[in-house]
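> Have a look at this prediction, sequence included:
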Amino acid sequence: MIVEVIKVLLTFGVTTFGSAEESTLLNVIQEGKREHYELGRFTRRRYQDFLPEKYSREDFIVWTTNTDRTYMSASCHLAGLFPPVGEQVWHKDIPWQPIPIFPSELATMNPLFVGCNRYSTLHKKVWSTEEHYVQIDRENQELYEYLTENSGTNITSLFDAFLIFDALHIEDRQKHVLPEWTKAVYPEPLSSLANELVKSFSFTDEQKRLSTGPFLYFVIRQFEAYLADPSSAHKYLQFSAHDFNIASILNTLGAFEPPLVPNFASTIYIELREQNGTNLINVYYKNYDGPEQIIIKGCDFNCNLQDFKSIVDNFAISPEEWYQICETEVTD
């Protein structure tokens, strides 16, 4: 039996290089709205025996990072998740109701580079000193030169190449005809490089701690609070966040091999279940298909809550700890 769910939702996004047509950007945004609306409807069906049909602030709460697209994604998702019913219907032709969306505490679900100089420094250090990424740059110099020559953008790094991949991926999703030169690089090898890029956000243990630690701390405390007093805790909690948040959470849980760029409107469901008097954690990931079961490294799919706490204990840190660590400089 499910007793509480915490969900991380990936926003729809737009990344462009060169001069992008306004119609392309509009189509991406419209497609993203539809995807999140349909994901809301999917989630409603998935949890129809758990979630009340009517929205209630006592049962449900949603947070978002402070970007336009994450607020927009959350709004579209909520339209599918909680359409108005009964006395909540305020207009017969508009199956929508306003639901509050709250800004997330920076440490709990942050856009990584924001608010933590230490993390930013560590990430740059991974790219410049970790042999895995140094070798990727070394082996792809000819590719970078090819991209520079044909894209009109100076490409010198894995991150630069990722931006090209992202732009081509969006154009491809819109069924636009890609330039002839892209056939030599898209989908491969750019797709594989993009997968390596998203893993770099949580490549080391300290990166995992800074990118996911406060969120995991929140998850544990939230489940403990619910078990202590179910009447005072929300049943369903949701974060609207980014691809690197999704990737970093999966990587920290030991479930990101091989790495794969999260698709728009991908989602992690973290469920607390009670089974024969035992509290269990189940994790599901809905990316291109799914949702698929996620096996946490060091645990079974039905992961005992105490085992889950022990596994993530090396990474979970309080927001106060996060801010303190972020203020310290990287000296080695």
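Yep, it's here. Residues are numbered from 1 along each chain as shown.
> drop to CA atoms for contacts and neighbour counts, all remaining ones
Fine.
> what are the ranges of the helices in the protein?
Here the chain has its helices, by DSSP state H, at 22-46, 68-81, 117-129, 131-139, 141-151, 158-173, 190-199, 205-228, 243-252, 305-312, 319-326.
> Pull out the buried residues from the third one.
Think helix 117-129. N117, R118, Y119, S120, L122, H123, V126, W127 (16 or more other C-alpha atoms under 10 Å).
> go on, stretch 139-155?
By 16+ other C-alpha under 10 Å, the buried positions in stretch 139-155 come out as N140, L143, Y144, Y146, L147, T148, S151, I155.
> so, if you compare the buried residues of helix 117-129, which one comes nearest to P214?
Of all the buried residues of helix 117-129, P214 sits closest to Y119, with 13.5 Å by C-alpha to C-alpha.
> and the comparison structure, right after this:
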Amino acid sequence: MLLLNFFFILLIEFYQSGSVKTVLKHTHIIYRHGDRAPIKLFPTDTNREDKWPNGMSILTNKGIIQQFNLGMWLRRRYNHFLGSHLNYSFIYVRSTDVDRTLMSAESNLAGMFYNVSDEIIKGFKLHPIPIHTESKTSDILLQGDVCPVYKQRLIEVSNKPYFKKKFEPYLNTIEILRKKTGSKLHSFMDVWTIFDPIFCEKSNNISVDDWVTDEIWKNITAINNIIWEAMNYGELPKIVAGFLLKTISENLKNFSETGETQNGFKMVIYSGHDTDIAPLNALFRIFNNLQPPYTACLLIELHYLPSEVEKWAVQVLYKNYTDSSGSTDIPAAIIPGCDQSLCPLNKFLQLTKNNILSQNEYNKICYSSNILFFVQVMFSIVATCLILFIVVMFSIRIFRKPVLHRYSKVESDQNIN
């Protein structure tokens, strides 16, 4: 009986990829949060904070449902892999320390384990799963864009002739936006502060201001697309997602060698942002230069190929749409350098090794120049103070008038009464 159960479990784990039979052994899931309120509003926006009852930048009720549905979509795709009983040592969930991603993780897990048969409290489907997080200032895994150098280099990239030429047709648009929104908009890169609230309003059927015509909105969207291309140009994706790619690569390699990841989990879930998915896609060289939509989901699967010479292969799939009601069969990406979607693990690691970033390398890129600058500034301040001190002391010594001692004649004793 145990032998039959073993073969049954093995059978339901098999996936078909063309004519090659594979067994899914490990997966990473990175998704963007659901629909949210704007990060901030521009000065003249007639739709103020009261339009967003859950709070600014927080998931809307629509976003909560979107994530719940994504969780159910993931359950349908990985039903056999997850099993009918919840195993807490099986799954690891990590979120950025941001309300909308923490709420997304909770909503997603609620959908993923909605029909799990285990009942902790009779009549109540409660399946609390730990969600791990880290402060934004130290989270280089999912918020690598906090790097000060990244922001400097992004400005440099946006000023390249290639992007200046792309922005040029919209010079009139940015002048209109400055006038209509009351925003300074120092550069085209600031247009996202206009795009974001209008997009959120449109997504939630809130009437936008009259000046936002179809033509203006088309131009704002075009500018936003160029911004996302600039954000993922050259070495920028490596700064943002290089450490994330390193973590994923190490987990895949460790599992192929020992049957376990560093922490022993078979499914790792990251609840993050569009700024996690886009640069990771760019490092895989499959980025489409578009902002990932709400609940966009990147799947990185490790498959075992029992009948092949190369026993381990990686498959990358990108769900680049919000609706989660349809089929879970999405096209697998073909990473440049691989002949097919099932990329041999060693080949995958070879193709991506130049894009990974260790923590020390990240710190060196992001903070070494700042530390050097700080030391240089402090040295300059100390040197200046020392020079001023010497000058002042020298001046005192040179210009100080000598004290003249005046002597008065002392009268003789007889004149003293």
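Received it, and whenever you're ready, just let me know what you need. What you are looking at is a predicted structure, and each value in this text was computed from that prediction instead of being measured.
> still on that earlier bit, export the buried residues of helix 117-129 of the first structure to TSV and tack on distance to F256 of the first structure?
TSV is the format used below for the buried residues of helix 117-129 of the first structure (distance: C-alpha to C-alpha, whole Å):
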residue	distance to F256 of the first structure
N117	25
R118	24
Y119	20
S120	22
L122	20
H123	18
V126	18
W127	19
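> ok, which pair from the residues you listed is furthest apart?
Largest separation among the buried residues of helix 117-129 of the first structure by C-alpha to C-alpha: N117 and W127, giving 15.8 Å.
> okay, now the residue lying closest to K347 of the second structure once chain neighbours are set aside: neighbour count?
Nearest residue to K347 of the second structure in three dimensions, chain neighbours excluded: C338, at 7.5 Å (C-alpha to C-alpha, 6 or more residues apart in numbering). When neighbours are counted by other C-alpha atoms under 10 Å, C338 of the second structure registers 13.
> Check K311 of the second structure too.
The burial count for K311 of the second structure: 14, using other C-alpha under 10 Å.
> I'd say it and L342 touch.
No: taking C-alpha atoms under 8 Å as the definition, K311 of the second structure is not a contact partner of L342, at 11.1 Å.
> Alignment lookup: E106 of the second structure to the first structure.
Alignment note (TM-score structural alignment): E106 of the second structure maps to S75 of the first structure.
> list the contacts for that match?
If a contact means C-alpha atoms under 8 Å, 6 or more residues apart in numbering, then S75 of the first structure has I99, I101 as its contacts.
> Then D243 of the first structure?
L10, T11, V198, V261, P262, N263, F264.
> Apply 6 Å and report the result again.
L10, P262 (C-alpha atoms under 6 Å, 6 or more residues apart in numbering).
> what residue of the second structure matches up with it?
Per TM-score structural alignment, the equivalent position to D243 of the first structure in the second structure is D274.
> Ok, T11 of the first structure next?
Using TM-score structural alignment, T11 of the first structure pairs with H33 in the second structure.
> Run a quick neighbour tally on that match.
H33 of the second structure: 31 surrounding residues under other C-alpha under 10 Å.
> What separation do you get for it and D274 of the second structure?
8 Å (C-alpha to C-alpha, to the nearest Å).
> do the same with P53 of the second structure
The gap separating P53 of the second structure from D274 of the second structure is 23 Å, by C-alpha to C-alpha.
> K40 of the second structure too?
Going from K40 of the second structure to D274 of the second structure by C-alpha to C-alpha gives 17 Å.
> same question, K184 of the second structure
Counting by C-alpha to C-alpha, the separation of K184 of the second structure from D274 of the second structure is 25 Å.
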